[in-house]
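S.K.: Could you work out the structure for the sequence below:
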Amino acid sequence: NCTITQAMNGPEALTLIENGLMPDLVLLDVMMPRMSGFDVARRLRERFAPYELPILILTAKNRATDLVAGLEAGANDYLAKPFDKQELLARVNTLLALKEAVKAHDQLTLIEQELTVARRIQRSILPTRVPHLPQLDIQVRYRPMASVGGDYYDFFEIDQQRLGILVADVSGHGVPAALVAAMIKIAFSVQKPNARSASIVLTSMNHILVDRISKQYLTAGYVYINLATRKLFHANAGHWPLLVWKQQTQTLHEYKPDGLIMGWLAEVDYGSVEIDLEPGDRVILYTDAVIEVRNETNELFGEERFHQLIKTGHTLTAAELADSILDQLQSWSKLEAGLEDDLTLMVIDVLDK
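M.R.: Below is the predicted model of the structure:
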C-alpha cells in the first residue's frame, strides 16, 4: 500500500518537498512543462543523496545519451515508455528495498559507534588495579557483555588494614548504562569520608543519583573491612546477597540487609550488618550474570549451583575458585557466544598474617 502525491510540473514538485513533503521515492517524467525531469533530479540531488531519496525517471526516449543524462542528473534508475506496469512496480520495490537496506546499515553503524563510546567509558571508569593488603587476597573476574552492560566495581584503599568495596549493576545496556556507571563512580568517589559506615555510603549515593538517572535504576552492595578489628560491615541496595564462607565451621552464610534499589526513591535509608572475620574466611560479591546465565535449554545456572561451587571449592585459593566458577559458567552456557549481561565476580580471602 502506498500514497501517491501528484505534481503537475517540476517547480510544483520542488515546492511540495521544500514545504515539508518527504516522499519515499520520486517518479519523474523527462518531458514536463516549465522544467525537465533532468533539471528536477539535479535540484533534488542538491539536497538528498541517492539513498535518501531514490529517483526513477520515465521517458519516451530510449537513447543511450538520454540514459546517461538521466543518471548524471542523479536518477537511480531509468524506465522507457511505454512501460509494463509490473516492471514499474518491480523497479519501485527494488529502489525502496535498497533505501531501507542503506538505512538499516546506517543505523547499525550508529549503534556500533555508540557501543564503541560505551566501551571506552566502561574501560575508563573501572579500577586499573586491585588493592594489595597483606591480610587479604582479592581476586576480581570481570567479563563484559558484547553490547556493553552496566556492571561497576570500585575500592576505597584507606590503609593497609581498612578497605571499602562497591559492586553495582545498572539496569539496561549500551551508552545509557555506561553513562550511569560513570555517575556511580563520581557518587562513590565522594563517599570516602563515610567509608566506615556502609549504610551512609549507600544512602548518600542514592541521594546523589536519584535525580540524575532517568528511567533507570541500579543495585549495589557495599562492604567495609577493618582488619584491625576483624570486622566486616555490609549494606545492600537490592543487590544479590553477600556470601561469606566461614572456614572454622565449614558453612556458607548469606547476608542481605534491608535496602531498596537505587534511583527510584530519594528518601531511602539503608541498614547494615556486622560480620566477624577470621583467617581462612572467604567473602564473595557478584552480579546477576553469575546466577542468571542460561544453558541451551534456557535453564538458569542458579544460586544453588553457585553456592555448591563455593562449598566444594573451599580448599582452592581465591584465584583458583574464581577461575573455576568462570569455567563452570562457560561450560554451562557456552559463553563464547556472548554474554547476555556483564559478569562481575569478586573473591576475597582473609589470610593468616
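
S.K.: hey, let's count contacts and neighbours off CA atoms from now on
M.R.: OK.

S.K.: Find the nearest non-adjacent residue to residue 289, please.
M.R.: residue 343 (5.1 Å; Cα to Cα, 6 or more residues apart in numbering).

S.K.: check contacts around that neighbour.
M.R.: By Cα atoms under 8 Å, 6 or more residues apart in numbering, the residues touching residue 343 are 141-145, 151, 286-290.

S.K.: again, but for residue 265
M.R.: Residue 265 neighbours (Cα under 8 Å, 6+ apart): residue 210.

S.K.: Second input sequence below; structure requested for side-by-side comparison:
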Amino acid sequence: MIGAGIAALSLALAAAVAYAAHAAMERRRMRTLFRVSLRLNSTIKRKELLRIIMETAEKTLRAEGSSIILVDKERQELFFEVATGEKGDEVREIRLRMGEGIAGWVAQTGESVLIPNAAKDPRWSNRVSNRVGMPTRNMLCVPVVSNGETLGVLQVINKKRNGTFRRSDLRLLELVASPAAVALENMLLYEALVKSMETLRETTAAKERMESELKIAQDIQRSFLPGDAASIARVELAARLQPAREVGGDLYHFIELGEERLLLCLGDVSDKGMPAALFMSGLMIWIQAKAKSYDSPAAIVADINREVSDEDSTMFATMFLAVLDARTGRLRYCDAGHCTPYLLGEDGAATPLETSKHLPVGVFEDTEYEDREIALSPGQSLVLYTDGITEAESPAGEWFGTNGLLEALSRCGGLSPREAADALVASVQSFSQGLPPSDDIAVMAVKYGKN
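M.R.: The predicted structure is shown next:
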C-alpha cells in the first residue's frame, strides 16, 4: 500500500513539474510573440519591414540565415526581395517557379515543412545554395497567408551550433508568420495606394480626362474610410465628410481595438485638392498600421509624426486622436493642434474639452506629445469637427464661427450621433445659402449611452 502511494505521488509530482515547465515555455513564447508583433508594426516601408521580418525570424529561431520569398502573382514566380546572412545580397535576384524547390512547394500547397536533411529531400533544389556557396543542412519553411491569399514564404536555414530544428521550432515560425502576414498586407496596401495616387496625379495633366480621373480619386479616397457609423457596447458613433473639391484633406477614422475599446481620430491636412488627398490617404494607412502598437494616443501620434515628417515637404495635418473604453466611458486623448472638441449634454449644453495643444503632425520629427484623460458621463457626447465648420462663409462674408457652432449644438442635445452629425452639417449649409464651400468639412459625434 505504501509503495503504491509513493508511486502515485511520484507520478503526480512528475506531471505537475511537466505542466509547470510547459506553462513556463508558453509564457516565454507569448512574450516572444508580443515583442515580434511590436517590431513588425513599427513600419510599413518595404525594405525596412522585410528586413525586420527576416532578422526577427533568424533571431527567434537561432538560425544562420533566413529569407522571405514573395509571390509574383502575374508571373507565378517567387522572388527573394530580402535575404539575411553572409550571402544574403547574392540571393535577391534569384526567381523560382511555383512548385520549384521546397519554397515553391510550400507556396503552392500552403503547407509548412520541417526539413532535417535538405539534400535528401526529393523537393530540394540546389539553385540557391550553389549560387551563394552556402550549404543548407536543415531548414524550416512556412507560408505567409493573409485573408486566404499566400503572400510569400518565410524560411530559416541551418540551426546554429550544428543543431537541428524541432516541431516546436516549426510551430513558433508559423506563429511569427501570422503577424508578419498582417504587416505585409499593410505594406502592400500602402504601396498600392502610393502607386495608384502617383499614376492618377500624372494622368490628370490631360484636361479632357480630368473629371473622370478625379472621380476615380474620390472613390479611392473614400475607400479608405471605415464607414460612417459604428456601435460598440454603450457607445454610438457617426461621422460625415464633405470635400470642398472632388478630393480633399479632411479625414476621420475609427478602429475597434478589442476589449470594447475604440480608437477615434479626426484630422485636417494643411492643403486642399490632390496634394492634400495624397497626404490624407497616407495618414489613414499609418493610423491603421499604428493603432494597436500602443495604449497611449500620444505615442501613436508621435510615431505617425516621425513617419510623415519630411524636411522637403510643406504638408502637415492637425489631428485629434483618442482611445475610448466603450464600457466605462474612459477617454484618453491627444490633441495635435486640432480644433477644440466639445462635450455635449442631453440638454444641449456644450462645453469645450480641456486639451494640451501640440504641433500638428508632419512639422518637426522630434515633436513630443502627451495624453489627457476624462470620463464621459452617461448620455454625454463628444463632438469633433474641422475648421471647415467654423470658417464656413455666408454670402455676406461672415463666418459661421464658434457662436454658430454652439448654437447648432444646442439643438443637438437629445439627438443620436447620426442625427447630430447631419444637423450640424445642415446648419452650416443653411448658413452658407448655397455658396460653394471654401474648405473641406468633417464631423464626428460619439455618444456614451446610459445603458
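
S.K.: TM-score for this pair?
M.R.: Once superposed, the chains reach a TM-score of 0.64 (TM-score structural alignment, normalised by the length of structure 1), with 248 aligned residues with a Cα RMSD of 2.5 Å.

S.K.: Map the residue nearest to residue 289 of structure 1 onto structure 2.
M.R.: Matched to structure 2 by TM-score structural alignment, residue 343 of structure 1 sits across from residue 441.

S.K.: Please tell me how far its match sits from residue 428 of structure 2.
M.R.: Between residue 441 of structure 2 and residue 428 of structure 2 the distance, using Cα to Cα, to the nearest Å, works out to 10 Å.

S.K.: Please, which helix or strand holds residue 97 of structure 1?
M.R.: helix 85-125 (DSSP states H and E).

S.K.: matching residues in structure 2 for the next helix-or-strand element following that helix?
M.R.: Using DSSP H and E, the helix or strand that follows helix 85-125 of structure 1 towards the C-terminus is strand 136-143. Alignment of strand 136-143 of structure 1 against structure 2: residues 235-242, by TM-score structural alignment.

S.K.: For structure 2, which segments count as helices?
M.R.: 2-40, 46-61, 88-91, 101-109, 127-132, 167-203, 210-223, 273-290, 297-308, 387-390, 401-410, 417-432 (DSSP state H).

S.K.: how about those in JSON lines, adding mean neighbour count and distance to residue 373 of structure 2?
M.R.: Formatted as JSON lines, the helices of structure 2 follow (neighbours: other Cα atoms under 10 Å; distance: least, Cα to Cα, whole Å):
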{"stretch": "helix 2-40", "mean neighbour count": "13", "distance to residue 373 of structure 2": "24"}
{"stretch": "helix 46-61", "mean neighbour count": "19", "distance to residue 373 of structure 2": "33"}
{"stretch": "helix 88-91", "mean neighbour count": "16", "distance to residue 373 of structure 2": "48"}
{"stretch": "helix 101-109", "mean neighbour count": "22", "distance to residue 373 of structure 2": "48"}
{"stretch": "helix 127-132", "mean neighbour count": "14", "distance to residue 373 of structure 2": "55"}
{"stretch": "helix 167-203", "mean neighbour count": "18", "distance to residue 373 of structure 2": "30"}
{"stretch": "helix 210-223", "mean neighbour count": "16", "distance to residue 373 of structure 2": "31"}
{"stretch": "helix 273-290", "mean neighbour count": "21", "distance to residue 373 of structure 2": "20"}
{"stretch": "helix 297-308", "mean neighbour count": "22", "distance to residue 373 of structure 2": "10"}
{"stretch": "helix 387-390", "mean neighbour count": "21", "distance to residue 373 of structure 2": "24"}
{"stretch": "helix 401-410", "mean neighbour count": "17", "distance to residue 373 of structure 2": "23"}
{"stretch": "helix 417-432", "mean neighbour count": "19", "distance to residue 373 of structure 2": "22"}
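
S.K.: got JSON lines for those, with distance to residue 263 of structure 2 too?
M.R.: Output for the helices of structure 2, formatted as JSON lines (distance: least, Cα to Cα, whole Å):
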{"stretch": "helix 2-40", "distance to residue 263 of structure 2": "18"}
{"stretch": "helix 46-61", "distance to residue 263 of structure 2": "24"}
{"stretch": "helix 88-91", "distance to residue 263 of structure 2": "40"}
{"stretch": "helix 101-109", "distance to residue 263 of structure 2": "36"}
{"stretch": "helix 127-132", "distance to residue 263 of structure 2": "46"}
{"stretch": "helix 167-203", "distance to residue 263 of structure 2": "18"}
{"stretch": "helix 210-223", "distance to residue 263 of structure 2": "19"}
{"stretch": "helix 273-290", "distance to residue 263 of structure 2": "10"}
{"stretch": "helix 297-308", "distance to residue 263 of structure 2": "9"}
{"stretch": "helix 387-390", "distance to residue 263 of structure 2": "22"}
{"stretch": "helix 401-410", "distance to residue 263 of structure 2": "23"}
{"stretch": "helix 417-432", "distance to residue 263 of structure 2": "16"}
